[in-house]
Each structure stands twice: as structure tokens, then as C-alpha cells.
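*Asks:* Below is the sequence, then the predicted model.
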Amino acid sequence: MEVAVLQSPVAQTKVVGKTGVLIVNLGTPDSPSVPDVRKYLREFLMDGRVIDIPLVQRSLLVNGVIAPFRAPKSAKIYKQLWTETGSPLKYYGQVVEKELQKELGDDYVVKLAMRYQSPSIDAGLNEFQQLGLTNIIVVPFFPQYASASTGSVYAKVMDIVKDWNVIPAIRFVNRFLEHPKFIEGFAQIARKYMAAYDYDHFLFSYHGLPERQIRKGDVTKTVCQFGDCCNTFNALNQHCYRAQCFETTRLLVEALGIPEGKYTTSFQSRLGSDPWIKPYTDEVIKEFPSNGIKSVLAFSPAFVADCLETTIEVGVEYKELFEQAGGKHWQLVESLNDSPIWIETLVDLVKTA
């Protein structure tokens, strides 16, 4: 007797989940008051990737010297920067969060976080955890990789998720200085100034780092010489922050058609007496007028949102320094902030992460 066997097809259910996108900038005080600025400085400078000295020494330096004495001075500067919408860095971050969410659509959950202060990385990741997201993309807002910036974000994220029972798939954007839309974003802003004025020189000023941090990143112990080694960008020096900055300049110079000899790459915001990567922006500026450079278009392409280092340091303080030395015309190229091309850049970075 034949037995008919009824074979039921196995229903296969594909679970489609959302992807969390954590966009992370450096951070800002909650207000320009001295207590809030001091709180921010303490959290920022106690990061062992920012001031990379032993914990006891770092604590004595930050809590005993820098935070108490620098906070009142920094608070005054932050008051110059503050607007009716608050900190520009946080304000633009919030706008970008909304615009990026709109462009990415319902398959993504976009959250803004700051490496220091609020909104925190902890809060963003915890929200992703509560939503049951198993795919997360972290986009640090630093075009060039440095241990003290992008590396610190990586470390913080991993420190948080290491205690989760279910650790999601996490992908990080390492750098994006080569992204064509990132370069074009700065070029678009610069072109409007170049069309209105014939500049003698173009300055590309990047946030500085201690030379020791660059040496630590050179695992070969042979590449970083703090000189001509950054004249090309290759497989050996591609992880060097200084080399990445020089490459960013070359890409912007090419995009804008700036002739050789009419531009300078330099580094700002040094702290302490240890040698930082050179040339130093403030020293370079002092020499411009005596070399016949009376007008400068200044870029700060290490930052994607205007902040104290761009608006105040480059836009105001360096302008005053230039004019005191005999310069006549100084113009800052603003950061990408919430421009449409910056949103387009982020969409590309997320979808190709």
C-alpha cells in the first residue's frame, strides 16, 4: 500500500531590522558659565587619548592646573561663540541629525552624540539597545583619523557595549577626508569668497597634536619624520594624522585650482610646552605680511561644524594677529555645518559603511 507523504514547505521568515546610526562630534559645554566649562574641560582632558600621560600626572595637571585656571578664560571665549540657539556645534549637530534621518528614511534610526558632555554616547547606544537594533554604524565627525578624536570615540563605544549580553554588529567610519563631497563642500564655500576677492594666499589650518602621539601611531618606527614624509600620501603614512591633513590640503587645492606656492598647511591650538606638529599656525601668520602676503583666505578642514577653534581661534584671534603683523584682509571659510552637501556626504558614508 502506498503511503502519501504530505511535505509542507517550511516558512522562512526574514527579520528585517533597522540600523542605528550614531553621529558623534567632540562636544561642548552645556553653557558658557565657568562651572559648565570647567566640567567640560575636566571630562575632555582627563581622556587618556587626549592627554596621553600616566593617570596620576594627568589628574594633577587637569584638576590642579588646567581646569581651575583655564576655565574662567575659556568661559569668556565661549560667551563670544554662544548664540541664541546655544553652542553652534551642538545646534548644527541637532539639525544634521534631523536632516540625515529624513534622507535615510525609516530603515535607520539616527542619533546625535558628543564624545564629551551631552547628548552622551551612552544615551545614544542605550536607546539603540532598547530598540533591539543589532546593526550600528558609528560616524565620528572627524575627517582625519587621530587617536585623540576618532580613536577616543571607538574606545568609548567599545567600552560601553562590552558589557551587553547581545553585542550588535558595529561598523565605524574611520576617516572621510578623501570623500569627493566633503572636499566639494568646503570648495563651494570657498568659491564664493574667491569670486569676490583676489587673495594673495590660502591657509589650511588643522587642529594640532603632540608629536609623541604621531610617533605612537607609527608602528614601523621609521615613517614619521615630521617633515617631507607628508609630501605624499601612501600606504605607509596613511594612518598618520599629519599626513592626512596635508593630503586634505592637496585635495582642496586641486579642487579650487590654487597655484603651487600660494598656500600653506599649518597646525593650531597647541597646549603645553611639549613639541606639537609643525608648522604652527600663529607663527606662520606673523610672517605673512613681511613676505608680501596682505590678504588670506583661511580654512579649518579638521572641523565639520563651526566651533571655538574655527569661529573664534581662526576667524577672530588669527585675524587680529594677521592685522597686527601688517595684514589687510582675512576671511574664514566656514565649516560644512548643516549644508546639503554635508548631509549628502553622510548619507554616502552610512550606506557604504
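*Replies:* Cool, the structure landed. Numbering: from 1, shown residues only.
*Asks:* make it CA atoms for all contacts and neighbour counts henceforth
*Replies:* Fine.
*Asks:* In a strand, Phe202, correct?
*Replies:* Yes: Phe202 sits within a strand when classified using DSSP: H, G, I helix; E, B strand; the rest coil.
*Asks:* shouldn't it be in contact with Thr264?
*Replies:* Yes: using C-alpha atoms under 8 Å, Phe202 is in contact with Thr264, at 6.5 Å.
*Asks:* Residues in contact with stretch 133-143: which ones?
*Replies:* 17-26, 149-150, 153, 167-177, 301-304, 349-350, 353 (C-alpha atoms under 8 Å, 6 or more residues apart in numbering).
*Asks:* between Phe202 and Thr264, who's got more neighbours?
*Replies:* For Phe202 versus Thr264, the count of surrounding residues by other C-alpha atoms under 10 Å is larger for Phe202: 22 against 18.
*Asks:* Out of the contacts of stretch 133-143, list just those in strands.
*Replies:* If you go by DSSP state E, the contacts of stretch 133-143 have Thr19, Gly20, Val21, Leu22, Ile23, Val24, Asn25, Leu26, Ala169, Ile170, Arg171, Phe172 in strands.
*Asks:* Put this next to the previous one:
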Amino acid sequence: MSTSREHASTGRPASDRGPTGIVMMNLGGPKTQDEVQPFLLELFADREIIQLPLQRWSGPRLARRRTKGVQKNYQDIGGGSPILKWTEAQGRGMCERLDRISPATAPHRFYVAFRYVSPKSDDALQAMHADGVRRAVAFTQYPQFSCSTTGSSLNELWRASKRLGLHDAFDWSVIDRWPTHPSFIEAMTDTVRQGLATFDEKDRDDVVVLFSAHSLPMGVINRGDAYPAEVGASVHEVMKRLDYDHEYLLAYQSDVGPVPWLGPSTETVIKDLGAKRRKNVLVVGIAFTSDHIETLHELDIEYGELAHEHGITNYVRAPAFNDMPLFQDALADIVREHLASGEPCTRNYGLRCPGCVNPQCRNIINPIAPFKRTPVTSSPKNKLYPTG
């Protein structure tokens, strides 16, 4: 079983309190063709990610109907998702840097917790317990907060702690968002500069920078989810560092299922830019921290073909962070500042969405310090969410 528990070897012996454990949370992706259908079955059954009509029946049906197509997409990019490889590389680099810049909390070890494919939260927690971790940080790998991404990952982490009898095993804090952290913005800006440098100098001033983020169902957005505002904040800070020297747009990708999704869609925007005779487009995955199916297939292959069909002759995607040292610097800076603050979370973490009906949301089990958490809206829907 894969646990992705690794740490930087710096020659520093572990203290009596044990290492500082950093759980790197993300959705994950199938590593093989055989993992695709189980992944989709779990995804479309999860009401914290997407709510479908008659979900108990429609979720499995949608997953099975999409399996062959999704398997083909993964085959096109090498057979499986590289997200675990890149997350592990980022975790190693982060811990190596943390051991140098935060010796008081060293040694540091990272643990990967994906949602629907191993290593999952149970794997991470069991590995942490075996390694003697006491101080633990739940570190979302989604820079911009959403209840459907960071929120659902945290809820599953707490459920797994309960299932394993590890509710009191760790002293927890949460890095729940970092959309405008200076080190993240600098790394993202660097990828944009790299992308712009691939255009001929004569075309560079004409480039439209198209920021693309994963879409969310409008049912999530209309509850008051922070995601659109935080994605917009990231875009603003990147363009500010670029002195607003290019035209830019923000769009959303990867909508699936028979429900309304946040727009405008990246697909529609690409078509519209082609219709307006724009020839030079740089796409930037503003919400992604590594290459995976949404970048390698959707942005590169599907939208690349679409762009050329609609007359966009120079369509380029800015590189993902992957093993980029500047991004590993950013991860380490974010964790170091968080550990030094002594805070359990950001001030906004405990503020539920106005329409929240999930009793689990905005929780931290055994937090390092008290935090303010608003109550859930009373509703018959409270019972629809899993508790363990």
C-alpha cells in the first residue's frame, strides 16, 4: 500500500516530541487504467463535491458511462495521472527547506492524502502515528479555498481520524488557503513569464493571458463559497506583478454532470477569442499546483485542438509547477509562517458559507488553539452528510 510518507534527511535527530507531520491534501488521480472507474464511482457519490438529482442512482450511472472515455484520456497522457509523483517531489523539496529555515519544528515529514485513490487520509494518518508524529498540519494543495475541495478533504481527514481511533493522537492546525501568498504569487508569475517567452517577440504584445481554474457547481457557489473571489484575487496579484502589461481573462474548466456550473467556460472563451480573430493565447492554470489530467489532456490536447480549429495559431499553456524549485520555496515559506504564528487556521476558516447545511464543515479536531466556528444552518439536509 502506498503511503507517501517521506522526510528530508538532514542528519538532525528527531526530538522527543517527534517530527512535525504535514498532510498534503488534494483530490488525486488514477495511477492506472484499473483505478479509473473506482475513482469515478467515489467522486460522483460524494455530495460534498457534487450534488446530483437522485445521486444514489445517477452517480454510479454517470461514473460507469464516463469510464471508457476517461480511460482513453489517461491513456493519451501516458496511462495514469502523474499527480502523486509531483506531490511527492514537492513534499520532499518543502521538507528539505523547512528543516533549514524552521529548525525549531524540525524534522518535518510530509504525508499525501488524496480523496478517491491511494494514498488516502487513512494511509496518511496511520503512517503519521507509526512515525511518532504529534504536531500535525493539514496543508491544502488547493491555493483557493472551496468547501468542495479543501473543505471536503478536511472533513474526510477528520472522519478518518475517528474511524481509526486517532481522534486525540495529533495536535492539529490547518493551512486552509493561500491565494495571495507572496511566494505563491511569485512562483505563478514566473510560470506566466516563461509562457510569454515562448511567443515570438513580434507577437508577444498581442498575447491574451487566459487564466483557467477548475469550475464548481453553481449550487456550491450560491451557498456563498469563497472560491470565485479567491481565484480572482490570485489573478489580480499575478497581473499586478506583471504591471498589467497584457490583456487577460478568467474562465473555468472541467464541468461534468447535469447541473449548472460556474462560468464562463474555458472552452467557450477559446471559441470566442478565435471568433474575434485573436491569434495568440497563453493559458495559465491558476488553481493547479502540478500537471494532471486537467492540464495534460483538457488544456493541452482538447483545448489545444479547439484553439487551432477556431483560428488561434499560437496557443500555449504556461508550465505547471511540478518540481519547480521556486514553488517548493513557496510551500516551505507558507508552512514556516503558519507554524511560527501559533494559529490553528486563518480567521475566515471558521466562518461557514451562509447556506451551509453540512454539520462537519469548518471543523478542526484537537486544535492547537481555540478558534471561532459559526453554527450550521438547521435543515433536514443536515442528515444527508456522512459523519464517520
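*Replies:* Ah, there it is. Fair warning: this is a prediction, and the values are worked out from it, not measured in the lab.
*Asks:* What does the TM-score come to for these two?
*Replies:* Superposed pair, TM-score by TM-score structural alignment, normalised by the length of the first structure: 0.83. Supporting alignment: 311 aligned residues with a C-alpha RMSD of 1.9 Å.
*Asks:* rewinding a little: most neighbours among the ones in strands among the contacts of stretch 133-143 of the first structure, which one?
*Replies:* Counting by other C-alpha under 10 Å, top hit in those: Val21 with 27 neighbours.
*Asks:* For that residue, which residues are in contact?
*Replies:* Counting by C-alpha under 8 Å, 6+ apart, the residues that Val21 of the first structure touches are Tyr108, Val109, Val110, Lys111, Ile136, Ile137, Val138, Val139, Val350.
*Asks:* 7 Å instead, please
*Replies:* The contact partners of Val21 of the first structure, by C-alpha atoms under 7 Å, 6 or more residues apart in numbering, come to Tyr108, Val109, Val110, Lys111, Ile136, Ile137, Val138.
*Asks:* again with Leu326 of the second structure
*Replies:* Residues in contact with Leu326 of the second structure (C-alpha under 7 Å, 6+ apart) are Ala187.
*Asks:* Where does it fall, secondary structure wise?
*Replies:* helix 325-341 (DSSP states H and E).
*Asks:* in that helix, what counts as buried?
*Replies:* For helix 325-341 of the second structure, burial by neighbour count (16 or more other C-alpha atoms under 10 Å) applies to Phe327, Gln328, Asp329, Ala330, Leu331, Ala332, Asp333, Ile334, Val335, Arg336, His338, Leu339.
*Asks:* And stretch 281-291 of the first structure, by the same measure?
*Replies:* Under the neighbour-count criterion of 16+ other C-alpha under 10 Å, stretch 281-291 of the first structure has Thr281, Asp282, Val284, Ile285, Lys286, Phe288, Pro289 buried.
*Asks:* what's it aligned against in the second structure?
*Replies:* Counting by TM-score structural alignment, stretch 281-291 of the first structure pairs with residues 266-276 of the second structure.
*Asks:* Tell me which residues are up against the matching stretch.
*Replies:* Contacts for stretch 266-276 of the second structure (C-alpha under 7 Å, 6+ apart): Ser212, Ala251, Tyr252, Gln253, Tyr303, Ala307, His310, Gly311, Ile312.
*Asks:* Now go through those residues and say which are in strands.
*Replies:* Short answer: the contacts of stretch 266-276 of the second structure in strands (DSSP E) are Ser212, Ala251, Tyr252, Gln253.
*Asks:* Most neighbours out of those residues, which is it?
*Replies:* Compared across those, Ser212 has the highest neighbour count, 26 neighbours, by other C-alpha under 10 Å.
*Asks:* Now which residue in the first structure aligns to that one?
*Replies:* Matched to the first structure by TM-score structural alignment, Ser212 of the second structure sits across from Ser205.
*Asks:* and if you look at Val231 of the second structure?
*Replies:* Checking TM-score structural alignment: Val231 of the second structure goes with Cys245.
*Asks:* Where does its match fall, secondary structure wise?
*Replies:* Applying DSSP H and E, one finds Cys245 of the first structure within helix 241-256.
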